[in-house]
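Undergrad: sequence first, predicted model second:
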Amino acid sequence: MTIAERRARLATRHHLAPPARANDVVEVARDIVAFHATDPSSVFLAAWARLRKPTVSNIENALYDDRSLVRMLGMRRTMFVVPADLAPVVQAACTNDIAVTERKRLVQLLTESGVADAGAWLDGGNESTVRILAGLGEASATQLAALEPRLRRKLAPGGRKQYGPPAAITTFVLMRLAAEGRIVRGRPSGSWMSGQYRWSPMERWLPDGLAQLPAEVARVELARRWLRAFGPATAADLKWWTGWTAGRVTQALKEIGAVEVDLDGATGFVLPDDLETPRKVAPWVALLPGLDPTVMGWVRRDWYLGSHASALFDRTGNAGPTIWSDGRVVGGWAQRKSGEIAYRLLEDIGKQAEKEVAGEAERLQSWLGNARVTPRFRTPTERELAG
């Protein structure tokens, strides 16, 4: 399968070419599997790029009123926003394993901080926190810590393997309870760019809770959905995106009947019913935010990123804001304090495409209005452009 065919698939399946834009944010989330949500603003900007008529209120409605989208820890121990019907799949395929690891880590930190019988102490604090939250219905971390003294326990700097003042375990405990599927992040205390979420019991947020699925079944379903959105792709791509072992990746690909295809000398995979050549796509451009699910969808990125990684990624592999043209990354952008969307093209894309990039920058600037967005992970081009 050629690079041109992969780029054509990306344009339509990820709703990036203007004719392929969607009407509904849940449709977008389902078609790209999940929004990266480590940076709260990235969810909204990634949706903006893919919707015909994006509004903050419509996206918030899906997140906090309809609750058709759920924010949860998932693949690679990373925060995602996923369709509610996919949440049990992600939970069983990825998050349950994270919860086990997080408990071991927290017990060790507490032990190193002088807590006797740290496992029992932690379990008692967990159960108390869940009961308190059930009584309140919704609460911030600060409110919960005020009512459950164990949440105010400090971790000694030595226990955290770093210097600095002691830190309370509040965030660690709440993150683990969320990883177990017992509580969920709700509406933030601030604006749509805030990461200060209020917490709710899972059964209050989703009345049916999270269905319990066998891990093997969930991994097969997640692999199927990912390959539908991101295929053709290599086993290494799926391993990186999910955080699974090589053995689990191999088994999942076998179970879904993935078909091998040639990707410029590498072995790729597609679903058995997904071998048709994609239709040609009219020229298009897009401005995508940092940690966008498309740019972060594969570990082998040469076919769309080219030589631009050092300018557009940070040193730990997090993508900054990018400009796309016809399925490849061609530049980066940033918002200045004035609200202006500044951008830089890293290769020649022709006069017409340059004009379209300028138009997209103006459209984004108008949509953001008085909002000011700074990516959580700063990259060289974004820093230079932001000033």
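TA: Nice, thanks for sending it over.

Undergrad: please count neighbours and contacts with C-alpha atoms only from this point.
TA: Fine.

Undergrad: next, the buried residues of stretch 139-155.
TA: By neighbour count on 16 or more other Cα atoms under 10 Å, the buried set for stretch 139-155 is Ala139, Ser140, Ala141, Leu144, Ala145, Glu148, Arg150, Leu151, Arg152, Arg153, Lys154, Leu155.

Undergrad: of those residues, which belong to helices?
TA: Judged by DSSP state H, helices contain the following of these: Ala141, Leu144, Ala145.

Undergrad: hang on, the last one packs against Ala139?
TA: No - because the distance of 10.0 Å does not satisfy Cα atoms under 8 Å, Ala145 is recorded as not touching Ala139.

Undergrad: now the residue lying farthest from the centre of the chain: how far from Thr129?
TA: Most distant from the centre of the chain: Ala116, at 36.8 Å, with distances by Cα atoms, centre = their mean. For Ala116, the distance to Thr129 (Cα to Cα, to the nearest Å) stands at 20 Å.

Undergrad: closest one to Ala386 out of the ones in helices among the buried residues of stretch 139-155, please.
TA: For these, the residue nearest Ala386 by Cα to Cα is Ala141; the value is 32.5 Å.

Undergrad: got another one to weigh against that:
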Amino acid sequence: MRKVTDAERRDRIGLRHALATPASGVETAVRAVTCLHATEASSVYLSAYARSRADRESISDALFSKRTVVRQLAMRRTVFAFPVDLLAAARGSASARVVRQLTARLAKDAELAGIDDGPAWVAERCAEALQAIREEPGTAAQLRARVPALNTRIAAEGRPAVLAPVGSRVLSVLASNGSVVRGDNAGRWQVSRPVWTAIEQWLDEDPGVLDEREGYRELVRRWLWSFGPGTEDDLVWWLGATKTAVRRALDDAGATPALLEDGAPAWLHPDDVEEVRLDQDWAALLPTLDPTTMGWHRRDFYLGDHGPHLFDGAGNAGPTAWWNGRIVGTWTQQPDGTVDVVPIEPLSLAAAAALEEEAANLTAWFDGEVVATGYVPPLVRGRVSRGGGASGR
């Protein structure tokens, strides 16, 4: 059984994730990491830029004009931006699991609010909202104005003492089952104000839904190419799935067993078992919740002991600075949009120079705009506002 060293795994990040050599376009950049995190609207743009050097117009074109990249609620109840041909797999597997969870919780809260048949009530609200969206796409506020039942107030999820309109939760159910998508954005590029649109209207036709087993097989196959070698625990975490589902998917995908440097059992894509080497230096500045930062459950080989400086208590990572496959710091913006690299550890002259060049390029790409993030790394918390600007150098 082949052992894959930590050094090789870091080389694989540079090659597979299009960070050492840029991808040929936005769609290729997305495929390089299977899909992009889209919890924050700006992260899609910044992750795509980091891998392709695409300008904002090209990224918006992929999202809203060509519609080759589509946002979908999927693994771990997180919004991702998927290549359009991967939607059927996600909808049938990871998204389907989320649908069941969201529907059950919403039905339970409805019954606690005095509604007799929670599941039937949820089905009715979803049908009403979907019909309204098919008649005319709209933002959440617009849909609530057109569908009064979406204003029904029940206990907010996880906060039984707080009553909130049910509309957002109904839209989450529809988004996870894939019948509606986040279509056009009514906000600026770095702010998410989705215009909810029926999937068949957004893509001209419904991309379909694979059955659960086939869906997980395809997601695991793509993940192994992007992130392999990885462990069973890595995949259970990334997919938000059960060990049973992951083990079956690994078998269905024909995954090849391997060993990590510490002897832990792992898996490689069946067509990617040869040693990978990268004979060049590379630097990258990645955004909040970037797929490379968040791709594994076991992160020591690229994160070291820097986790407490970059991750919050819920396991969410802020912006990161990379050198040759390792996280070596974070980055912030000044009020004028200038990007500053904030190291966690001493940097070599080559690393410092390369990261400063990346910062200059990203500053030019921002063109004076400052991006807010809800995930400020502990390393710079207190000197960086939630609005993205640093309060002091």
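TA: Yep, it's here. These numbers were taken from a predicted model, which means no experiment stands behind them.

Undergrad: show me the helices in the stretch 201-350 of structure 2, by range?
TA: Secondary structure of the stretch 201-350 of structure 2, counting by DSSP state H, counting those that start in this stretch: helices at 212-227, 232-239, 243-252, 300-303, 307-310, 349-366.

Undergrad: these into a markdown table, with extra columns for mean neighbour count and distance to Lys66 of structure 2?
TA: Conversion of these to a markdown table gives the following (neighbours: other Cα atoms under 10 Å; distance: least, Cα to Cα, whole Å):
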| stretch | mean neighbour count | distance to Lys66 of structure 2 |
| --- | --- | --- |
| helix 212-227 | 22 | 22 |
| helix 232-239 | 19 | 27 |
| helix 243-252 | 16 | 31 |
| helix 300-303 | 17 | 35 |
| helix 307-310 | 18 | 35 |
| helix 349-366 | 17 | 22 |
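
Undergrad: which one of those helices lies nearest to Ala94 of structure 2?
TA: Among the helices of the stretch 201-350 of structure 2, helix 232-239 sits nearest to Ala94 of structure 2 (Cα to Cα), with 6.4 Å.

Undergrad: what range does that closest one cover in structure 1?
TA: Using TM-score structural alignment, the residues of structure 1 aligned to helix 232-239 of structure 2 are 235-242.

Undergrad: what about the matching stretch, how far off from structure 2?
TA: On superposition with structure 2, the mean distance recorded for stretch 235-242 of structure 1 (mean Cα distance after the TM-score superposition for structure 1) is 0.7 Å.

Undergrad: what separates stretch 9-24 of structure 2 from the chain centre, distance-wise?
TA: Computed by Cα atoms, centre = their mean, to the nearest Å, the chain-centroid distance of stretch 9-24 of structure 2 equals 18 Å.

Undergrad: go on, stretch 344-354 of structure 2?
TA: 28 Å.

Undergrad: so that stretch corresponds to what in structure 1?
TA: So stretch 344-354 of structure 2 sits over residues 346-356 in structure 1, by TM-score structural alignment.

Undergrad: just the strands in the stretch 251-393 of structure 2 please.
TA: Secondary structure of the stretch 251-393 of structure 2 by DSSP state E, counting those that start in this stretch: the strands cover 256-260, 265-268, 283-286, 320-323, 326-333, 339-343.

Undergrad: make CSV out of these and add distance to Thr373 of structure 2 and mean neighbour count.
TA: Putting those into CSV (distance: least, Cα to Cα, whole Å; neighbours: other Cα atoms under 10 Å) gives the following:
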stretch, distance to Thr373 of structure 2, mean neighbour count
strand 256-260, 34, 19
strand 265-268, 34, 21
strand 283-286, 13, 25
strand 320-323, 13, 24
strand 326-333, 10, 24
strand 339-343, 14, 20
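
Undergrad: how about CSV for these, with distance to Arg221 of structure 2 added?
TA: Putting those into CSV (distance: least, Cα to Cα, whole Å) gives the following:
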stretch, distance to Arg221 of structure 2
strand 256-260, 11
strand 265-268, 9
strand 283-286, 24
strand 320-323, 26
strand 326-333, 25
strand 339-343, 35
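
Undergrad: nearest to Gln201 of structure 2, of those strands?
TA: It's strand 283-286; of the strands of the stretch 251-393 of structure 2, that one is closest to Gln201 of structure 2 (Cα to Cα) at 33.0 Å.

Undergrad: with structure 1 overlaid, report how far that closest one is off on average.
TA: Superposing on structure 1 and averaging over aligned pairs (mean Cα distance after the TM-score superposition for structure 1), strand 283-286 of structure 2 comes out at 0.7 Å.
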